[in-house]
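> Build the 3D model from these lines:
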Amino acid sequence: MIRCVLLTLASIVLRLINPENLLFGEHSNLSTSQLAALHWYLKWGLPLWAIVDFNSVLNRWAENRWRWATDKSDWDWKSEVAVVTGGSAGIGACVVKELVAHGIRVAVLDIIPLSESFTTKEQHLLRYYKCNITSRDDLHRAAEAIRSDLGSPSILINNAGIGNAYTILAIPQESLRMMFEINIVSHWGTVQEFLPDMIAKKKGHIMGVASLASFVALAGAVDYSCTKAGLLAFHEGLTQELKHRYKCPQIQTTIVHPNWTRSAITSHPAIAAGLKRIGAKVLEPEDVAEAMVKQIIAVKSGQIILGPSISPKIRALPLWLQELIRDSQANVVTGDGSTAGG
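You can find the predicted model right below:
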């Protein structure tokens, strides 16, 4: 904010002085025309810089629920409990490792056993609950067990997700239903289980893992793109309800949009071949997990874009540019298959 004010003042001063009055020392080799050009660029460049800086300030203010400061004193990481869906392997397991490194106790909800990558020391801070998150009964039983074993969670990370590789005409109904049940409907179940305690304590953090597919629909993965775009809407709506329905802006919400990341999805032959064909850069799950947990430790809300920063702005581009971007990704997902079940 201070930098923004200084830039604005500097731009005002530049508009009040003549180019010849710019001070660059007596040994300056700049000609009158060069001074005039430099003056012009500074006169217009500094205000633009100030506008961009001010926009960033407003964005951070909005992400913080129109509050200038966040009270971090309520957070004692060694006393916090986090729930991570799909935390047995992949990105989820890396997130669990990052959380326990901060002393946070973690409850892992997954249908597959914990990865053998967890050390004995890490296992002391985590509990595994075999749970099918698409079953409300299963989820409720796991939630009750977590509250009994560890206490009420203050952090919920909806990480579980699957990927399909089917065209709209080819996808089996069961695969389509499973995609929506896991990738988006389950978020209603976990939030309904754990949010009430957070509201009662006016403290919590809910994080959802979406994708850059939230902004660009992919041929051959229309169902996946739909669920990720839906998660963006879920995140925005949840944030609004916390502020305006539950009067609880203290609860943080974050949605994460990773680019292609090394996982069961990108390892699927129908997708791996396409990524290789276009020379796509694949993120490491450890890097994604580090960014996610860093956001939690900072007690910040907002969107995390792990990929081209222009991604959220794609929908604001001219239609022809949007279509060129979609065309460039049209052959990444080919063939038939699903990562469901592992």
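
> C-alpha only now, for contacts and for neighbours.
OK.

> Which of the three states applies to Ile206?
Following DSSP: H, G, I helix; E, B strand; the rest coil, Ile206 is assigned to strand.

> so it makes contact with Pro153?
No - counting by C-alpha atoms under 8 Å, Ile206 does not reach Pro153; the two are 10.4 Å apart.

> neighbour count winner among the two?
Ile206 (26 against 23; other C-alpha atoms under 10 Å).

> Let me see the contact set for the more buried one.
155-158, 251-254 (C-alpha atoms under 8 Å, 6 or more residues apart in numbering).

> Alongside the first, I'd like the structure of this one:
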Amino acid sequence: MAPSPYAGHPSRGDSWFAPLSIDLIVKVFKTTFFHPFIAWIIPLCFRAQNMHWDAPPMLVSFAWAGAITLIWMAGVINDRLAFGLPREVDLSEEVIVITGGASGLGLLIAEVYGMRGATVAVLDVEEMENGEARGVTYYKCDVGDKEQIAKVAEKIERELGPPTILINNAAVVLGKPLLSLSLPEIDRSLTTNLLSHFYTIKTFLPGMTRSETGGTIVTISSVIGTLGAAQLTDYAAAKAGVTALHKSLSAELKESHPEIRTVLVTPGQLSTPLFAGVKTPNAFLAPVVEPVDVAKEVIKAIDNGQNASIGMPLYARWVDWYNVLPVGVQKVVRGLAGVDRGMRTFQGRAGSGLGRKGKLEAF
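Down below sits the predicted model:
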């Protein structure tokens, strides 16, 4: 995917190191010094130089490699305990439903699976950005309307087969202070960002429970659901509810239908039209995330049949610790991060029934 033209990316006037971020540094270290394979190469190299087994560098390198290996094994065990065994996924037999899949992250995932031979149904109120895509069938549908979802579900099952993978990706951002939001706008925002998840899960989950191979439900949430932010009261409330819905549903399914997998995606600011014009407060600590990077992780989790929790960038995986901080420290952190100033440059798109700055979008 080509670099996004939206705000938050380095401009031509920025210095050469602008793309550098803490995520890139951590990624480099995880694939080098903190990787078990690389860690064990170090003592082997010392031994190749005829260094004695009891030499200090040799002992230190062995201790380092052993510690890294134990941490890696602990991570594997933790994932197995947390997420259980994977389900078998055969893309030729899967029917994937993606809400808000006409553009952005949803469209990217749809195109990848379409090219790989899966059957993909895209639900969106807007026409597909690329017109059409191989293996992808477009259905015009407002996921905030229960009746439309029911009608489209019947068409999908009749034309494509029973859905086995559901990706709830549709969202709307109004970007207004609470006092500037009308009641119909609040209703529309909460319906699209939160209630639509209930509607689609209630519609498609029963078919997954009847399938011999189970199914996968992917929930696209946001770090804003944990942090909250000025001019995002409706969006933050909805995303907090979406995260809670995922956790509760995962607990229910573990008891009643363990063959169903659930994936929670909690991204920071994505480089998509949903947040057009919004500037990231700190490109090093909180870089804008490219949809292709999130798509890779989502596709990996689905392909492997795993339960998963995906947070990007790095701070998104640790954002829950924010609420552990003393309230005074939280206030200082918010001020330094600039999270409540980000929406001041929000642009959105024109031509929407939700107003100049509000539009139903895919991530």
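
> any idea which of the contacts of Ile206 of structure 1 is closest to Asp223 of structure 1?
Asn158 (18.3 Å; C-alpha to C-alpha).

> Just send the contacts of Ile206 of structure 1 back as CSV, with neighbour count, distance to Ser186 of structure 1 and secondary structure too.
What follows is these, written out as CSV (neighbours: other C-alpha atoms under 10 Å; distance: C-alpha to C-alpha, whole Å; DSSP: H, G, I helix; E, B strand; the rest coil):
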residue, neighbour count, distance to Ser186 of structure 1, secondary structure
Ile155, 25, 16, strand
Leu156, 24, 12, strand
Ile157, 28, 12, strand
Asn158, 25, 8, strand
Ile251, 25, 20, coil
Gln252, 23, 19, strand
Thr253, 27, 17, strand
Thr254, 24, 17, strand
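
> ranges for the helices of structure 1?
Here structure 1 has its helices, by DSSP state H, at 2-16, 32-63, 90-101, 120-123, 136-149, 173-180, 186-201, 222-244, 264-267, 269-278, 285-297, 319-328.

> Would you point to the one among those helices that's packed deepest?
helix 90-101 (a mean of 23; mean count of other C-alpha atoms under 10 Å).

> quick one: that helix to structure 2 mean distance?
With mean C-alpha distance after the TM-score superposition for structure 1, helix 90-101 of structure 1 departs from structure 2 by a mean of 1.1 Å once superposed.

> how close does the closest residue to Leu306 of structure 1 other than its chain neighbours sit to Gly220 of structure 1?
Spatial nearest neighbour of Leu306 of structure 1, excluding adjacent residues (C-alpha to C-alpha, 6 or more residues apart in numbering): Pro258 at 4.5 Å. Pro258 of structure 1 sits 19 Å away from Gly220 of structure 1, going by C-alpha to C-alpha, to the nearest Å.

> now swap in Arg147 of structure 1 and tell me
Distance from Arg147 of structure 1 to Gly220 of structure 1, by C-alpha to C-alpha: 41 Å.

> Likewise for Gln329 of structure 1?
Counting by C-alpha to C-alpha, the gap from Gln329 of structure 1 to Gly220 of structure 1 is 10 Å.

> again with Ala340 of structure 1
With C-alpha to C-alpha as the criterion, Ala340 of structure 1 and Gly220 of structure 1 are 16 Å apart.

> and what of Gln303 of structure 1?
26 Å.

> between these two, which one's more packed in?
Gly220 (25 against 18).

> who's in contact with the alignment partner in structure 2 of the more buried one?
By TM-score structural alignment, Gly220 of structure 1 lines up with Gln231 in structure 2. By C-alpha under 8 Å, 6+ apart, Gln231 of structure 2 lies in contact with 175-178, 340, 343.

> what sits against the equivalent of Met115 of structure 2 over in structure 1?
Met115 of structure 2 maps onto Ala101 in structure 1, with residues paired by TM-score structural alignment. By C-alpha under 8 Å, 6+ apart, the residues touching Ala101 of structure 1 are Glu122.

> Could you do Ile251 of structure 1 as well?
198-199, 202-206, 242.

> ok, now how distant is Val278 of structure 2 from Phe37 of structure 2?
41 Å.
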